[in-house]
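Trainee: Output the structure for:
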Amino acid sequence: MSERVDLWNNGNLVQDIFLGEIKVPVKVLRNDSFQAWYLLQPRENGNKSSKTDDLGSLRLNICYTEDCVLPSEYYTSLRNLLLKSADVQPISASAAYILSEVCRDKYDAVLPLVRLLLHHHKLVPFVAAVAELDLKDTQEANTIFRGNTLATRCVDEMMKIVGKHYLKVTLKPVIDEICESPKPCEIDPIKLREGDNVEINMENLRYYVDKVFREIVRSSISCPTLMCDVFYSLRHLAAKRFPNDPHVQYSAVSSFVFLRFFAVAVVSPHTFHLRPHHPDAQTSRTLTLISKAIQTLGSWGSLTKTKLSSFKETFMCEFFKTFQEETFTESVKKFLDDVSSTESKEPSGVSEPVHLKEGEMYKRAQGRTRIGKKNFKKRWFCLTSREFTYHKQQDKEPIFTIPIKNILAVEKLDESSFNKKNMFQVLHGEKPLYIQANNCVEASEWIEALCRVTRCNQKRLSFYHPSAFLNGNWLCCKATIESSEGCARCTADVPADTQIEIDGDRETERIYSLFTINRSKLQKLEEACGSIAVYQGPRKEPDDYSNFTIEDSVATFHTLQQIIDIVEKLNESHEKYQKKRSSSAKYGSEENPIVGKVS
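Mentor: Prediction:
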């Protein structure tokens, strides 16, 4: 097994130039210290290769961070302190916010923090709290969420984690077409080659932009629930901050979903696993032009004459004159409504219910208390954007209808409930609807389809019973009250391949390490809080803590004391655990590995 390292020259922003690549065997990276020179090789992705001796050489200096993750109980105090951050007033006095303040690079803090909060379903309220703090410092609506703050970075990281499948189903087919069958799209007169026809190139570019734009505005039904929840919070916070601007509720969402999500994925498809390699120079240029167009089309009101006159490139201004149609603005508005609403929406531009899926399955009679084959009846099921129904036969009137907005959860059902495989349940306020699909693939498809169309329902359940209520109790938890809260957390709120494996203890250990590394900054911040509390007069000269956000010195000081105390206890736990492991494990084993080179 080997790792491939590509070398690119990105001196001209996104116009990267491929210089060469090397392959390094993974086994050599296991050494404590590894340094070596490698000759750069031609790319192995089907492109015409250049001569090896023209590619130069590359020296690698590889380092890695090793975290010693303790058993889960050691992290209880730190984990609880971080998870309650969204409830701390003000948010700048919370442990999560303080982490971002003391880290030199906010990204170091954002990655483990977002993963931890995401794992424990605490991300949405935290993002809302830090976004509200951002908005306090935002003076103009047209600059909303444009900086690299803790809020914007958290949303960026969240979209990268949970939006992979969304990008795949929305953009991958059209990105593949652009990369595999490229058409010339250069419209900058300075960059045109001899023989290029700018009119044809403009038509090609317009074709690609139309196709990408159309796929995006039709994709709201595939947008992950978590992204919708975050966009909903941002939309309403923005409207509250700028009540006299009717468009800010849209620009607050478009600044993320268009500018920081779709446009970035278009220009760097390899980064989001939409393509296996970095595109060649010509294709990269085409993707850059498409990305610019998508950013502009996605910006609320961007097709006005005032906006067009602000383009730096004259050729882009001329290109966008062909887009001045109300349909583009209305499509963006409808799409943003769909992905930032708390109610189930139909796909953009649709007034009639959209037929999504139908097929024959078995339904268990509701209300039956005994197990028996006679309780299962073959029925024809139909799912539209408005309702889920079943019929005795195809094309017959439905005998039972569940409005989409009333569906609270869709989950698999334990096989032990009725001794039958491939079962799932639809929870909708009345008794659960138990359904048996014909096979496991069909069951997964129905669950995914139902989850997608109900992803924005406001009253979605957080917990459910994985088994049925039979003979006076729930088979899963033995609770005797049929209306009791579920005993398992809902899992099927997103398609299966968007779910990620997160080790909460590992992320907490990483955060502990960051606090340990930045112990001196924690102490400076603690001293700053003390100084503010003692001296309340005007500060004439910049202080050592002028870069810190301290809204409430007393609350911040209290949190800092908790952090420092927890870090000290974890330091002691690490030392004790390492000593215990070293003394009880055989030297050279996985638990007590040899440190240093063997002579």
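
Trainee: CA atoms for contacts and neighbours, from now on please.
Mentor: Will do.

Trainee: so where does residue 388 fall, helix or strand?
Mentor: strand 387-391 (DSSP states H and E).

Trainee: So which elements touch that strand?
Mentor: Under the contact definition 3 or more C-alpha pairs under 8 Å, 6 or more residues apart in numbering; DSSP states H and E, strand 387-391 sits against strand 376-384, strand 400-403.

Trainee: buried sites along the first one?
Mentor: Buried residues in strand 376-384, defined by neighbour count with 16 or more other C-alpha atoms under 10 Å: 376, 378-384.

Trainee: Could you single out the nearest of these to residue 290?
Mentor: Within the buried residues of strand 376-384, proximity to residue 290 (C-alpha to C-alpha) peaks at residue 384, which comes in at 33.2 Å.

Trainee: hang on, the closest one packs against residue 390?
Mentor: No. With contacts defined as C-alpha atoms under 8 Å, residue 384 does not count as touching residue 390, sitting 11.6 Å away.

Trainee: related to what we said a few turns ago, what's the offset of the strand holding residue 388 from the middle of its chain?
Mentor: Taking C-alpha atoms, centre = their mean, to the nearest Å, one finds strand 387-391 lying 32 Å from the centre of the chain it belongs to.

Trainee: same deal with stretch 83-97?
Mentor: 22 Å.

Trainee: Stretch 96-105 now?
Mentor: 21 Å.

Trainee: Also stretch 194-202?
Mentor: Taking mean C-alpha positions (C-alpha atoms, centre = their mean), stretch 194-202 and its chain are 39 Å apart.

Trainee: Ends of that stretch, what's the gap?
Mentor: 16 Å (C-alpha to C-alpha, to the nearest Å).

Trainee: May I see the buried residues of it?
Mentor: For stretch 194-202, the neighbour count (16+ other C-alpha under 10 Å) marks 198, 201-202 as buried.

Trainee: now the other sequence, so there's something to compare against:
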Amino acid sequence: MAKRSSLFIRIVEGKNLPAKDITGSSDPYCIVKIDNEAIIRTATVWKTLFPFWGEEYEVHLPPTFHCVSFYVLDEDALSRDDVIGKVCITQSLLAEHPKGYNGWLNLTEIDPDEEVQGEIHLQIEIVDSGAVRKLRCTVFDARDLARKDRNGASDPFVRVRYNGKTQETLVIKKSCYPRWNETFEFDLDESAVEKLCVIEVWDWDLVSRNDFLGKVVFNVQGLQAVQQEEGWFMLRPDKSKPRRDEGNLGSLHLQLQLRDETVLPSIHYQPLVQLLCQEVKAGAQDGKVHLITLIDDTTTAECRQEVAVNLVKLFMGQGLAKEFLDLLFKLELDKTDEPNTLFRSNSLASKSMESFLKVAGMQYLHKVLGPTINRVFEEKRCVELDPSKVESKDIGCSSLHRIQSESDVIQQSAQHLRSYLGDLLGTISKSAKACPAIIRATFQLLFKRVGEQFPEEKDQNVKFIAITSFLCLRFFSPAIMSPKLFHLQEKHADARTSRTLLLLAKAVQNVGNMDAGVSRTKEPWMAPLQPTIQQGVAQMKRFLLQLIDIEEKEELDPQKSPSLQTQVVKEGPLFIYKARSKGPLLSSSFKKLYFFLTSEALTCAKTPSCKKSSFITPASIRAAEKVEEKSFGNSHVMQIIYANEAGQTDTAYLQCKCVNELNQWLSALRKVCVNNAGMLCSYHPGVFRGDKWSCCHQKDKGGLGCDKTRHGVTLREWNDPLDPDLEAQLIFRHLLGVREAMREKYLELSTLEKNENLHLTQNEDPENADGPSRLFQVLQDLEEIHSKELSRLSDLANQDRNHLVELQT
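Mentor: From the prediction side, this is the model:
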């Protein structure tokens, strides 16, 4: 059994931000930190005080995290980025909104005394020393302290205060991972008014005042009951100062939802998974209420996307994704009489197919759309077909001898769009074999089902449109319009590029609609593209026929397809650092290579098309963590600690181009080795240079690390390795929430005879009941198991919490 937490984050927009540039505007972006570790950087929105980001993330993290912070900064090309303000949200505040928080939050100024981070390792105890009882405090070490100096470190020391007396440790120079191992004693005064022991960490400065790094406060009276306490304690900020600028720094619109899942061992989910699989294998049967129909009818629009993703992943894990989608196709077709409305609603069938394409086809999407999207971003052409949107600034001098008219702008725009569309359709037409076989097989079933439902000559296009309604309208077009959200680009498109992408997406939609007359009626200004669209329709039909021309033997092995074993989890260019004999690691000692990560190996090559050489096997990885910036003088460096062929511990240092790429690589590496034995609990965030570690100054190269590893922090991606137990738990949680609605719907859809058998008695055999009735019993059993486990965990947590409350104020 494991407890897992996930945080959904949507950074919507900002408003009323202060101007940081001389132009009276700003170039804002957001940095998101979990417990002071940066995990997300949004794109920069240029020249605005009212930025819109609309970026969504889901972060998997350990249940012990404390807070999530949003920093808004102004990007500067020539100087250091200006910090505008921040929003900090604690775990307890998120827990108060189980259905999620959605609203505006004011940015506050950055107070150095509140920007604390890290933990300190202490032992505090009450000892008898002859006739006098003493309070003894041993300061061992600290980790991940805030960096206050320009060299990327601090010079920390500890100050211990009790009953008006103060003692201090030595100063450890240039380290955020100091080790003191010093002990202090104070006479215990039972009559003292102040019954607190305060341990403060400071950064020593020669010229200016010392910087506050955080503190821990102990209640000595509570300590007398336990006599001794040892452990790592989170450093706390000083008391908050009154905010004079509340609301003056603008505000952020955020959507957040924290979910804690208690995932049971696999055996407990088997009845639920087996029941769902049996229902899918049995298919739709006349006269019976199908369990999938019941789930579809009782799932609200707000959570249908999430339920669809969970169901798709669960059935992929069971090798039944194609069968599940085929069942949804049939159920949808059974209630559709008008072909023009087929799969146009946000039904479970539509959402499941959309999710399936993202889970199984994101690499295919990148391969097909990547070249054209890159070209549009590089060329940044002015493209506009709608006369009402052609601005006066677009009309002007195209050369030294000719004035460009409105018609010239439209004519050139049509030419550019025809070129983009032609390139894109050409790439698509050649991509049938590159499309994953499981997707091709699913489209083959869809084509067949729709053809059987609408066999008339006048409906011959319907089976093609059924496929393109997913492939073009719900997969290609959204990615073209928002390439940043599909990781096709690192930055949002500017206004000009955005308009080009929108028009290109519209053209792809028209091709996907087989150029239905309604599109020409709604937007007659798209007429200049009609010849290319008509040609594209014919091209698309030929491509679809190739796409579905797949034999049974070509399909993926059902035991391999769910986990997508052979697919690349992550790929891209990275810089690999090379050690120069016995000397230090230098910034120039690196080489650019192209890396590929699968569940079987991390490989590299000089270019994407060159022969790959094996580098590290995921099974040998012991940790994947960040490296301190000061270690190499470069940002965004990660380390992979692994066991080499000789069984010895080795480390590879790889540099990424930005914080998002760094976190995506760390996330991918952590996921492929999530089940590895021997994962490290600690690591060194620095490098071993000369005769000591740069982070903590230890001289034992093979000794324990000075910081804790962060295996539990990952970003959710569509191509994540499947987690069957988690998916089963998420489906169970949803079904439990709609259980009563399902009962009511079941009564409504069932005949009188079936209604009488709805509630199982002890004498009835559950195996003879229908799917919905068996589901209610399975949910009841799982609910009872969960209640027992949650009660046990709650008792343990309360014991620990009460113990700490007695010690800390």
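
Trainee: matching residues in the second structure for the strand holding residue 388 of the first structure?
Mentor: Under TM-score structural alignment, strand 387-391 of the first structure has no counterpart anywhere in the second structure.

Trainee: now stretch 249-267 of the first structure
Mentor: With TM-score structural alignment as the criterion, stretch 249-267 of the first structure aligns to 463-481.

Trainee: now that stretch: how far from the chain's centre is it?
Mentor: Per C-alpha atoms, centre = their mean, the centroid offset for stretch 463-481 of the second structure relative to its chain is 24 Å.

Trainee: List the buried residues of it.
Mentor: 463-481.

Trainee: Helix or strand: which one has residue 666 of the second structure?
Mentor: helix 659-672.

Trainee: How far off centre is that helix?
Mentor: 10 Å.

Trainee: so where in the first structure does it end up aligned?
Mentor: Using TM-score structural alignment, helix 659-672 of the second structure pairs with nothing in the first structure.

Trainee: What of stretch 357-371 of the second structure?
Mentor: Counting by TM-score structural alignment, stretch 357-371 of the second structure sits on residues 159-173 of the first structure.

Trainee: can you check stretch 40-56 of the second structure too?
Mentor: Counting by TM-score structural alignment, stretch 40-56 of the second structure pairs with no residue of the first structure.

Trainee: The residue nearest to the spatial centre of the first structure: what's it in contact with?
Mentor: Closest to where the C-alpha atoms of the first structure average out (C-alpha atoms, centre = their mean) is residue 159, at 2.5 Å. The contact partners of residue 159 of the first structure, by C-alpha atoms under 8 Å, 6 or more residues apart in numbering, come to 227, 261.

Trainee: Tell me how far it lies from residue 224 of the first structure.
Mentor: Distance from residue 159 of the first structure to residue 224 of the first structure, by C-alpha to C-alpha: 9 Å.

Trainee: How about residue 186 of the first structure?
Mentor: Distance from residue 186 of the first structure to residue 224 of the first structure, by C-alpha to C-alpha: 35 Å.

Trainee: Next, count neighbours for residue 18 of the first structure.
Mentor: Neighbourhood size, residue 18 of the first structure [other C-alpha atoms under 10 Å]: 18.

Trainee: Wait, a strand at it?
Mentor: Yes. The assignment for residue 18 of the first structure (DSSP: H, G, I helix; E, B strand; the rest coil) places it in a strand.

Trainee: which SS state does residue 56 of the second structure fall under?
Mentor: Per three-state DSSP, residue 56 of the second structure ends up strand.

Trainee: Now for it, how many residues are close by?
Mentor: Using other C-alpha under 10 Å: residue 56 of the second structure sits among 14 other residues.

Trainee: Then residue 560 of the first structure?
Mentor: Residue 560 of the first structure: 21 neighbours (other C-alpha under 10 Å).

Trainee: Quick check: closest non-adjacent residue to it.
Mentor: Leaving out its chain neighbours, the residue that sits closest to residue 560 of the first structure by C-alpha to C-alpha, 6 or more residues apart in numbering is residue 526, at 6.4 Å.

Trainee: How about residue 132 of the first structure?
Mentor: residue 237 (6.5 Å).

Trainee: any idea what the one you found aligns with in the second structure?
Mentor: Residue 237 of the first structure maps onto residue 449 in the second structure, by TM-score structural alignment.

Trainee: helix/strand/coil for that match?
Mentor: helix.

Trainee: That one against residue 327, yeah?
Mentor: No. Counting by C-alpha under 8 Å, residue 449 of the second structure sits too far from residue 327 to count as a contact (10.2 Å).

Trainee: of those two, who's got more company?
Mentor: residue 327 (21 against 17).

Trainee: Skip the chain neighbours and tell me the closest residue to that one.
Mentor: Per C-alpha to C-alpha, 6+ apart, closest to residue 327 of the second structure is residue 283, 6.0 Å.
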